[in-house]
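> output the structure for:
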Amino acid sequence: MSLTDVVVLAGYLLAILLLGVFFSRKTHSTDDYFVGGRNYRGWVIGLSLVGTSISSVTFLAYPADAYKTAWLRYLPNLMLPVAIFFAARYFLPFFRRGNTITAYEFLEDRFGPSVRVYGAASFMIAQLVRVSTILYLISLLLFEISGLDPVWCIVLAGVFVAFYTVAGGIEAVIWTDVIQTLVLLFGGIACLWVIVDLLPGGLGQVLSTASEHGKLGFSEWRNGELEPVSWDLSLLSKTGTMMLVLGLVNWLTEYSSNQNTVQRYCAAKTEQEARRGMWVCALSSLPIWAFYMFLGTALYVFYLQFPVPEAAEMLSGERKAEQILPFFILSELPAGLVGLVLAAALAAAMSSLDSSINAISAVSVVDIYRRHLNKEADERHYLRVARGVALAVSGLMIGGAIVFYYADTKTLQDALTIIVALLGGGLLSLYLFGFFCRRGGAKHAWLGIAVTMLFTGWVILARNNVLFSAENMPFDLYYTAIIGNGLMFVVLWLASRRSPLRAQG
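Reported below is the predicted structural model:
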């Protein structure tokens, strides 16, 4: 990196730190720390939601997928507006009642305190694995930039994110997410600008070559070549229609039971502002995701025009495709732009880390500590506990990232997939049943949870060919979440048919 790049990157990081210090002076209660006084406008909430959801996947995985295959990964995202229309109309009013802070307060109102603890614990464990994974990915990028030992990269990045998040609370998280979203977008635009400028045919060459090679369609990589997916309704293979269904299930889950999202609902000034923020998120996220997919397509055309061994190895699978954008940044961008784009890469990751740290702290204090362990303390005590929990979560995140560094890739992917699947399976249906059905209580909810966890455990064993064979599964493992949610809803409905109706309200 040149001195100019170092100055640009350092300036960005310093600005983020100063925001954390500034907002720490405005935080006097847990309401300030978790929902910022409930006074945010919709556009701020929307851009913050974008920053929370994009993470390193947008910056690294989307370009990698488009570079190596096509645009199939983008297809589930098209269901985001449908999910938001449904969530804004039916889910949002439940979370805006009273002074709700977490997504799991609703579970107690509907099913009792034990189910609330289950929802809270599921979220915390899944998020700890997620933030450890993201921090580990950040360390790999920092290692490429600086040459520092990867463990030191993990520690330094973790401490940096922890400082402004622990100090500033949700206000620091929301405003840094807004800034990080803009930096991410500008960083990607800078990369595409350089590609188009260097190609002899410019943007037209990208479009024509990509179209000729089938890189702009919804295709899957099979037997060494791209094959367009079918549009059948089938659980046996990946089809375009089923990818849309999968996207709808995933986004409805995100907007019904994910604390990162629900916390933004509660931080908005009014229900109308919260609804506006949801639509700002959808209308911003879809073009940003499409842009980064197109960036991967442009990288494919660029390295067809200017072939190098490293890019060819990423295309063939000898190297990971996720390396393609960092490789381009470090080898092709001019001084100054490298610092800006690296800031964008860090922004993509930090905007997810800070949100999750604050969300875990909120769930720990509101759903566990304040609800069950210490109900009578004053606000200053709960605020100290909230900051202490955020600090502890940061330490666990750093430790988890170090564990992932010493583990192999399969262990990393399996740990994330297995834990999230086991604990979060069927959560969408639990909320949907609670929202729209007036029968059933805690025992019915726990029966549904138990059956869904057994089903998910069976799928995980089969996937790893333990006791069962994945080849004999009656569905593609990609659709486990769809089937798990369907199973949860059916069990809840059947088990609660003879229970009395609950009062409305």
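> C-alpha only now, for contacts and for neighbours.
Will do.
> so residue 368 sits right up against residue 117, yeah?
Yes - look at residue 368 against residue 117 with CA atoms under 8 Å: they come within range, at 6.9 Å.
> one more, so I can put them side by side:
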Amino acid sequence: MNSTTILLLILSYFAILVLISFLTGKSADNNTFFTANKEAPWYIVAFGMIGASLSGVTFISVPGWIEASQFSYMQVVFGYMVGYLVIGTVLLPLYYRLNLTSIYTYLEERFGNASYKTGASFFLISRLVSSSFRLFLVANVLQVILFDDLGISFWQTVTLTVVLIWLYTFRSGIKTILWTDTLQTLFMLIAMGVAIYTVSEDLGISGGNILGYVLESDLSKMFFFDDFKSSNYFWKQFISGAFIAIAMTGLDQDMMQKNLACKNLKDAQKNMFWFTIILTIVNFVFLSLGLLLTVYAQQNGIDAHKDELFPILAKEYLGVGVFVFFLIGLIAAAYSSADSTLTSLTTSFSIDILGIQKKYDINKQIAVRKRIHILVSIVSILVVIGFKYVIKDESVIAKLLLFTGYTYGPLLGLYAFGLFTKWQIKDRWVPIIAILSPILTYIISVNSSKWFGFEFELFVLILNGGLTFLGLILIRTKQYQSA
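Next up, the predicted model:
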């Protein structure tokens, strides 16, 4: 497939997204942009959240994990299920009871303005960097398979990518994203299915025997209880998965903004229930795809590993049809995460940092929100381009999960303290606690193997949240939360 055909395919895909934006953006205001007027069908939210949760990172990196880690990632996924249960039964009732647009408003009501600004700031940093990781991965792939041949540089690729996202989200924000995410999730799952079918056919595995083949393979080992010091140890990954889900979904404005677009709490909880089931199945299928790709590469003597495994096989060995669906699926996976990130960052910065709902009339709010949306897009471009000179050959998903342990930890500690204690705190000291906790976490983590014979890995999130919690105990007052 030549570069012109690929470019036309990408432009056609974005034309569909822009059309959806036009259809959903009529009479849009800030309520539409931030909450979709609380009219989103729960089943649309649940399905669309699959793509936003998986992203291009999962699409590329998870299949490439099999060779080194087998199916150990499912231990993290099973932990996610526990985390989502907490979200559905503890956090969603809280958010709906307080009728929140930004979930960080809770911190202001519970502790004060400094805690509120600290929580929102950590989200902004966390989501900006993690989303940029995801977008960087996809931009790199597009650069190799298309834009290098067209003589377009990496910074131009990134700029074009973000501008296209801005184009279909600037009018109605979350209302458009709920529908584009649904379409993008569908494309991603179709791409995964086509790849599995093609590879299994090439390996001589009939459709009905794929599951049996996967489960019988040595590469599908899922549970690791042998060495508690190992990064693959079951309880380490399971518990980490639960806290990652709570922090990266339940305490994340991006993910919760979609849940808060549902009509009521009952619909939001139904969304979380079905989302959990579908996401677990989809992750298992992605790992199965990774196993089949790994076996295919080994049997054919193909030197492709980690993040390069799926792109190289799709482009050079599995035929034009698979490559077309791979490309569409990759773009869909990337943009289902990136588009909602621009919207959630705009929402949080507008409401939490600038407080536009308290300062301006309706018309002024819309004008300010639009300018912030442009600013967030520009910053995202700069961050992704910056990653070009930072990330080398380590698995992107490993970097992503490790980084979020440092940035979501203070949020985890703040919400745990607010929900499970009645203490009030000296609010002005919260920013210092939130900064010191990740620093101490890093020092302990890098020395833990030498000091304790234990590697924290994904446990840094729990350590960081625990240190934040302890720091808040130190600055508690004699006052208690009012009933």
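> residue 368 and residue 117 of structure 1 - which one has more neighbours?
Using other CA atoms under 10 Å, the more surrounded residue of residue 368 of structure 1 and residue 117 is residue 117, with 21 against 17.
> could you check how far the more buried one is from residue 56 of structure 1?
30 Å (CA to CA, to the nearest Å).
> state the helix or strand in which the aligned residue in structure 1 for residue 297 of structure 2 lies.
Using TM-score structural alignment, the partner of residue 297 of structure 2 in structure 1 is residue 303. If you go by DSSP states H and E, residue 303 of structure 1 is part of helix 271-305.
> measure the residue nearest to the spatial centre of structure 2 to residue 244 of structure 2 for me?
Centroid-nearest residue in structure 2: residue 53, 4.7 Å away (criterion: CA atoms, centre = their mean). For residue 53 of structure 2, the distance to residue 244 of structure 2 (CA to CA) stands at 12 Å.
> what of residue 205 of structure 2?
The gap separating residue 205 of structure 2 from residue 244 of structure 2 is 36 Å, by CA to CA.
> also residue 478 of structure 2?
Separation of residue 478 of structure 2 from residue 244 of structure 2 (CA to CA): 32 Å.
> ok, these two, which is more surrounded?
The neighbour comparison of residue 478 of structure 2 against residue 244 (other CA under 10 Å) goes to residue 244, with 30 against 7.
> what lines up with the more buried one in structure 1?
So, by TM-score structural alignment, residue 244 of structure 2 is matched to residue 250.
> you'd agree its match is in a helix?
Yes - assigned with DSSP: H, G, I helix; E, B strand; the rest coil, residue 250 of structure 1 falls within a helix.
> tell me which residues touch it, please.
Applying CA atoms under 8 Å, 6 or more residues apart in numbering, we find residue 250 of structure 1 in contact with no residue.
> spit out the contact partners of residue 264 of structure 2.
38, 96.
> swap the cut-off to 10 Å and go again
Contacts for residue 264 of structure 2 (CA atoms under 10 Å, 6 or more residues apart in numbering) come out as 38-40, 42, 93, 96.
> show me the subset of these that structure 1 keeps too.
Retained contacts for the contacts of residue 264 of structure 2 in structure 1, judged by both residues aligned by TM-score structural alignment, their matches' CA atoms under 10 Å, are 38-40, 42, 96.
> please indicate which of those are buried?
Among these, those buried by neighbour count (16 or more other CA atoms under 10 Å) are 38, 40, 42, 96.
> okay if I get those as TSV plus distance to residue 454 of structure 2 and secondary structure?
Putting those into TSV (distance: CA to CA, whole Å; DSSP: H, G, I helix; E, B strand; the rest coil) gives the following:
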residue	distance to residue 454 of structure 2	secondary structure
38	46	helix
40	45	strand
42	42	helix
96	40	helix
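> name the nearest of the residues you listed relative to residue 472 of structure 2.
Of all these, residue 472 of structure 2 sits closest to residue 96, with 25.8 Å by CA to CA.
> separation between the closest one and residue 264 of structure 2?
From residue 96 of structure 2 to residue 264 of structure 2 the distance is 8 Å (CA to CA).
> re earlier: what's the helix or strand for the residue nearest to the centre of structure 2?
Using DSSP H and E, the element containing residue 53 of structure 2 is helix 42-64.
> what about the helix or strand that that helix is followed by, how far off from structure 1?
Scanning forward in sequence from helix 42-64 of structure 2 by DSSP H and E, the next helix or strand is helix 66-69. By mean CA distance after the TM-score superposition for structure 1, the fitted helix 66-69 of structure 2 averages 3.1 Å away from its aligned residues in structure 1.
> what packs against the next helix or strand after helix 66-69 of structure 2?
Counting by DSSP H and E, the element after helix 66-69 of structure 2 in chain order, helix or strand, is helix 73-86. On a contact count with 3 or more CA pairs under 10 Å, 6 or more residues apart in numbering; DSSP states H and E, helix 73-86 of structure 2 meets helix 234-245, helix 265-299.
> at 6 Å what do you get?
helix 234-245 (3 or more CA pairs under 6 Å, 6 or more residues apart in numbering; DSSP states H and E).
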